[in-house]
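Novice: mind folding the following:
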Amino acid sequence: MEWTALVATAVGAVIGVGSTLATDRVRWRRDTGERDRETLRTVSAQFLEALTEARDAISDASRSGHLPADERARLARAGILDHGVHSKQYQLELLATPEVAQSARDAAYQLLLYRDAVVAGHLRDAPECTQVRRAFREARQKLMAALRRSLARP
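Specialist: Coordinates of the predicted model:
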């Protein structure tokens, strides 16, 4: 057997193994990206759900004019805790882009301001509640827009 045939066979084997490894690496990257995107989608949905449920609890407390102020305040505070807003926010911040993490912090902060207005004794139709509720809604919309951009496929 000639040495050129042996070299050609060895070079062919190296090229074949190299292309297989490169293809596997591309597939692994794509699969990892999809898993990461799905995880972010799940955690994002959980955080948005927690924000919405806490907002609903705070809103319900602000509508309860027949309750004493301290009971409304207790209900508003419980809304944040009962739905795990902060823990879900931290989970999202660990996985998200800096833009999404900042938007999540802003939305959670605006929700806290809404809660604080209710704790201070303001009812739903009071200008103080209306203003912070709108600010929360805007912050949540910005968060959802940032999430859409983050979850878009490249």
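Novice: alpha carbons only for contacts and neighbour counts from here, please
Specialist: Noted.
Novice: how about the helices in this structure?
Specialist: 3-63, 69-82, 85-95, 98-119, 127-151 (DSSP state H).
Novice: need those in JSON lines with mean neighbour count, can you?
Specialist: Output for these, formatted as JSON lines (neighbours: other Cα atoms under 10 Å):
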{"stretch": "helix 3-63", "mean neighbour count": "15"}
{"stretch": "helix 69-82", "mean neighbour count": "19"}
{"stretch": "helix 85-95", "mean neighbour count": "18"}
{"stretch": "helix 98-119", "mean neighbour count": "21"}
{"stretch": "helix 127-151", "mean neighbour count": "17"}
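Novice: any idea which residue sits dead centre in this protein?
Specialist: With distances taken as Cα atoms, centre = their mean, the residue of the chain nearest its centroid is residue 44 (3.0 Å).
Novice: contacting residues for that residue?
Specialist: Residue 44 is in contact with 92, 147, counting by Cα atoms under 8 Å, 6 or more residues apart in numbering.
Novice: now it: how far from residue 98?
Specialist: 14 Å (Cα to Cα, to the nearest Å).
Novice: also residue 17?
Specialist: In terms of Cα to Cα, residue 17 sits 39 Å off from residue 98.
Novice: before we compare anything, build this one as well:
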Amino acid sequence: MWTTLGATLLGAFIATGTSLLVESRRDRRAAVAEWRQSRRELYGAFLSALTKARGELWTISRDDRLPNEERATAARAIFAGCYEQRYQLEVFAPSGVVTPALNYFRSVRRLRDAVGEGLRWDDAARTAHDDDVVQGLHATRDAMRVDMRTDAMRTE
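Specialist: Down below sits the predicted model:
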């Protein structure tokens, strides 16, 4: 009788422990998937905001009819939306992503300042500014890919 009771209790203990372990792993997988999705959205929004600002800055740099004061105001207005994405990234991303992302942010901000000061699309200095921005974009994108482990994912 004691043997049967002991075996039943041991079986119940093993079943409960196994269920808890499986549920714990499932919860952890769901949390990791949710965190990855959050980072994907954050990284996408950050890159999108800065890329959009870069394109709009180059657009106003082509407008010869825009007075300098209006050009500077327009450049600041275009870039204003990038700050929110920067602050979110600084809080939620690991330092391996934040460092290149801030460099990219600052390169677009330097472009904003140059366009606001009169940099034109056909100026010789445009290439240096554009190269700076593109290098920042590539470094940031690469750091994000490492963090998200997208290179390790198999595509079939």
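Novice: give me the TM-score for this pair.
Specialist: Here the superposed chains carry a TM-score of 0.91, computed using TM-score structural alignment, normalised by the length of the first structure; 151 aligned residues with a Cα RMSD of 1.5 Å.
Novice: what's the match for the residue nearest to the centre of the first structure in the second structure?
Specialist: Alignment note (TM-score structural alignment): residue 44 of the first structure maps to residue 43 of the second structure.
Novice: can you check residue 152 of the first structure too?
Specialist: So residue 152 of the first structure corresponds to residue 149, using TM-score structural alignment.
Novice: tell me how far its match lies from residue 36 of the second structure.
Specialist: If you go by Cα to Cα, the gap between residue 149 of the second structure and residue 36 of the second structure works out to 10 Å.
Novice: so what's the residue mapped onto residue 89 of the first structure from the second structure closest to, chain neighbours aside?
Specialist: For residue 89 of the first structure, the aligned position in the second structure is occupied by residue 86, per TM-score structural alignment. Spatial nearest neighbour of residue 86 of the second structure, chain neighbours left out: residue 46 (6.8 Å); criterion: Cα to Cα, 6 or more residues apart in numbering.
Novice: check residue 111 of the first structure too.
Specialist: residue 136 (5.7 Å).
Novice: in the second structure, what sits opposite that neighbour in the alignment?
Specialist: Checking TM-score structural alignment: residue 136 of the first structure goes with residue 133.
Novice: got a list of contacts for stretch 73-82 of the first structure?
Specialist: Contacts for stretch 73-82 of the first structure (Cα under 8 Å, 6+ apart): 53-59, 61-62, 86, 115, 118-121.
Novice: nearest to residue 72 of the first structure among those residues?
Specialist: For the contacts of stretch 73-82 of the first structure, the residue nearest residue 72 of the first structure by Cα to Cα is residue 61; the value is 5.1 Å.
Novice: on that earlier part again, the match of residue 136 of the first structure and residue 54 of the second structure, how far apart?
Specialist: Residue 133 of the second structure is 8 Å from residue 54 of the second structure, by Cα to Cα.
Novice: now for the two: what residues contact both?
Specialist: With Cα under 8 Å, 6+ apart, residue 133 of the second structure and residue 54 have common neighbours 108, 111.
Novice: picking up where we left off before, surely the residue nearest to residue 111 of the first structure and residue 105 touch.
Specialist: No. With contact defined as Cα atoms under 8 Å, residue 136 of the first structure and residue 105 do not form a contacting pair (11.2 Å).
Novice: related to what we said a few turns ago, got the contact list for the match of residue 136 of the first structure?
Specialist: Contacts of residue 133 of the second structure by Cα under 8 Å, 6+ apart are 104, 107, 108, 111.
Novice: could you work out the most separated pair of those residues?
Specialist: 104 and 111 (10.7 Å).
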